[in-house]
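> please find the sequence and the predicted model below.
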Amino acid sequence: MSKERKEIQRARMWRYFLDAATDVIDEEGVNNVTIRKIADRAGFTASTAYNYFKDLSHLKFFAAMRFTADYLNELPEYLSKGSNTVENWLHSWECFCKHSFRQPEIYSVIFIDNLGTLPQELLKDYYEIYRKDLTHLPDEIQTIVMEQNFSKRSALYIEKAVEEGFIKQKDIEMIAELTLMIWKGMMITYMNNRRNYTQEEAAERTVELVKECVMNVVIETRRTEVNFHS
């Protein structure tokens, strides 16, 4: 079988299993997904599923990616709300928190759970088959979305804030890491019911903390130019 035919077959089998996984998640939730349930729904054996997916965590990751469509569809709108990169980035956080706290288990699978391999490799595999999921996004945003390392994704976007004179280059990596830790901390707190937050309160509080963190590294003489209200 030629390489091209193998890729076509692989894409076809992925669709069978991911369609089935999506149905199981819709009906029972991502935490109740098993290889057997997915294989049965797809009309294949569990051993066939393992021919295409290394383990359950990978299949859950790929299926969970399908549930981020609403976030990706809204992201360009949020990224255009501000008048500079810092404002746009904060609005992108607003969009991300809105959707991630609405579907915490889904976003935990993608950005928090142990996958047993580098997430970047899984993301590359996913978008090789489902590249059309990104075609409606500007090229610049496609590049950012394709970066699964969340802090690196943030750093890629806020680099422009350095050019605009809002943030110093030395602070880029730090602010990207800190804001990621804020989101992860709040997500784990929310999912484990450690605070009595509604999903809206958890999202709003995360955005507030991200904004406070970001404003602390914005050059003092430029802070009045950042107008962001979630």
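Perfect, thanks for sending it.
> only C-alpha atoms for contact and neighbour calcs from this point on.
Will do.
> which one's the longest helix in this structure?
helix 3-28 (DSSP state H).
> so which bits of the helix or strand following that one are buried?
Sequence-wise, the next helix or strand downstream of helix 3-28 (DSSP states H and E) is helix 35-42. Along helix 35-42, these residues count as buried under the neighbour rule (16 or more other C-alpha atoms under 10 Å): Ile35, Lys37, Ile38, Ala39, Arg41, Ala42.
> put this beside the first:
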Amino acid sequence: MDKRFLKRKRTMTFFIDAADEIIKEEGINNVTIRKVADKAMYNSATLYNYFENLDHLILFTAMRYIKDYAFALPKYLKNADNALDRFIKVWECFCDFAFKDPEIYYAIFFADLSNKPEEYIADYYKLFPEQLIEYDGLSTMLLKRNIYERGMTTISECVKEGFIREEDAETLNEMGTLLFQGILLQVIKGTIDRNTAVERTMMYIKVTLNSLLIK
């Protein structure tokens, strides 16, 4: 393997480890370039050789938490018989993990990144390919940072299998995303707990889904 690649991966891992420690100790909102550089025992200028900005570093750090979700997905989908089952199970898995670390998931899917986040994510998986699973098309979904595009991955299969009309696919996707974002913010604010958030999100998604099913 290329020595420059290994050096880049090793050094970036130092910074990601440091940022992860700060997130666990102080919360994601308290991560700064200086704190991360100090904890990793580098200077800030070196950090900028590997990350374009703080958002870039936080996204790479947050991606570690996606790994647990990604590796859990096949278990959730084990007994799914069709696209409709897969759609529901993917949402259940996503909610279970997202509401456990709400600020992390908000940083991944809703933070206003100035550059192309999909390129960041593709680069992340080039560095850490062991974290990208291959299971029934799910690897493609994991490469999408845009939550609307991720949602359409499973909804498109529901259309193909005749559960949802093509003209209703965007409606279902947008409703699910808006519900998730709104409840995620409530969890971050502490107005509802994790279990309530999962139950409420899944209830509303199923109500929306049932209203759009082809009878």
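Thanks, I have it. Note that the structure is predicted; figures quoted are calculated from it, not measured.
> about what we covered before: would you reformat the buried residues of helix 35-42 of structure 1 as TSV and include distance to Glu208 of structure 1?
As requested, these are exported to TSV (distance: C-alpha to C-alpha, whole Å):
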residue	distance to Glu208 of structure 1
Ile35	39
Lys37	40
Ile38	39
Ala39	43
Arg41	43
Ala42	43
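> between those, which sits nearest Asn114 of structure 1?
Of all the buried residues of helix 35-42 of structure 1, Asn114 of structure 1 sits closest to Ile35, with 17.1 Å by C-alpha to C-alpha.
> aligned to that closest one, what sits in structure 2?
Mapped onto structure 2 by TM-score structural alignment, Ile35 of structure 1 lines up with Ile33.
> so who does that match touch?
By C-alpha atoms under 8 Å, 6 or more residues apart in numbering, the contact set of Ile33 of structure 2 is Ser44, Leu47, Leu54.
> and Lys81 of structure 1, what does it touch?
So Lys81 of structure 1 contacts Glu87, Asn88, His91 (C-alpha under 8 Å, 6+ apart).
> scratch that, Glu159 of structure 1
So Glu159 of structure 1 contacts Gln169, Ile172 (C-alpha under 8 Å, 6+ apart).
> translate it into the numbering of structure 2.
In structure 2, Glu159 of structure 1 lands on Ser156 (TM-score structural alignment).
> what's the answer for Leu79 of structure 1, then?
Match for Leu79 of structure 1 (TM-score structural alignment): Leu77.
> and what of Val214 of structure 1?
Aligned partner of Val214 of structure 1 by TM-score structural alignment: Leu209.
> helix or strand: which one has that match?
Going by DSSP H and E, Leu209 of structure 2 is part of helix 194-212.
> that helix vs structure 1, average offset?
Here helix 194-212 of structure 2, set against structure 1 after superposition, deviates by a mean of 1.0 Å using mean C-alpha distance after the TM-score superposition for structure 1.
> so which of the contacts of Lys81 of structure 1 belong to helices?
Per DSSP H, the contacts of Lys81 of structure 1 map to helices at Glu87, Asn88, His91.
> buried subset of those residues as a ChimeraX selection?
In ChimeraX, this line selects whichever of these come out buried by 16+ other C-alpha under 10 Å:
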select :87,88,91
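> ok, so of the ones in helices among the contacts of Lys81 of structure 1, who is nearest Asp139 of structure 1?
Asn88 (16.4 Å).
> that closest one matches what in structure 2?
Using TM-score structural alignment, Asn88 of structure 1 pairs with Arg86 in structure 2.
> distance check, its match against Lys3 of structure 2.
41 Å (C-alpha to C-alpha, to the nearest Å).
> same check on His56 of structure 2?
23 Å.
> about what we covered before: so which of the contacts of Ile33 of structure 2 comes closest to Glu26 of structure 2?
Closest to Glu26 of structure 2, out of all of the contacts of Ile33 of structure 2 and judged by C-alpha to C-alpha, is Leu54, at 16.0 Å.
> check contacts around the counterpart of Ile108 of structure 2 in structure 1.
Aligned counterpart of Ile108 of structure 2 in structure 1: Ile110 (TM-score structural alignment). Ile110 of structure 1 sits next to Phe61, Ala64, Met65 when contact means C-alpha under 8 Å, 6+ apart.
> quick revisit: mind listing what the match of Leu79 of structure 1 touches?
Leu77 of structure 2 neighbours (C-alpha under 8 Å, 6+ apart): Asp85, Arg86, Lys89, Val90.
> same check on Phe62 of structure 1?
With C-alpha under 8 Å, 6+ apart, Phe62 of structure 1 has these contacts: Leu18, Leu122, Tyr126.
> at 7 Å what do you get?
Tyr126 (C-alpha atoms under 7 Å, 6 or more residues apart in numbering).
> give the aligned range of the helix or strand hosting it in structure 2.
Element membership for Phe62 of structure 1, per DSSP H and E: helix 56-65. Counting by TM-score structural alignment, helix 56-65 of structure 1 falls onto residues 54-63 of structure 2.
> what kind of secondary structure is Glu52 of structure 2 in?
At Glu52 of structure 2 the chain is in coil, as set by DSSP: H, G, I helix; E, B strand; the rest coil.
> what is the neighbour count of it?
Using other C-alpha atoms under 10 Å, Glu52 of structure 2 has 11 neighbouring residues.
> next: Val210 of structure 1.
22.
> list the contacts for the match of Val214 of structure 1?
Leu209 of structure 2 sits in contact with Leu172, where contact means C-alpha under 7 Å, 6+ apart.
> tell me the contacts of the match of Asn88 of structure 1?
Leu77, Ala80.
> ditto for Lys9 of structure 2
Leu127.
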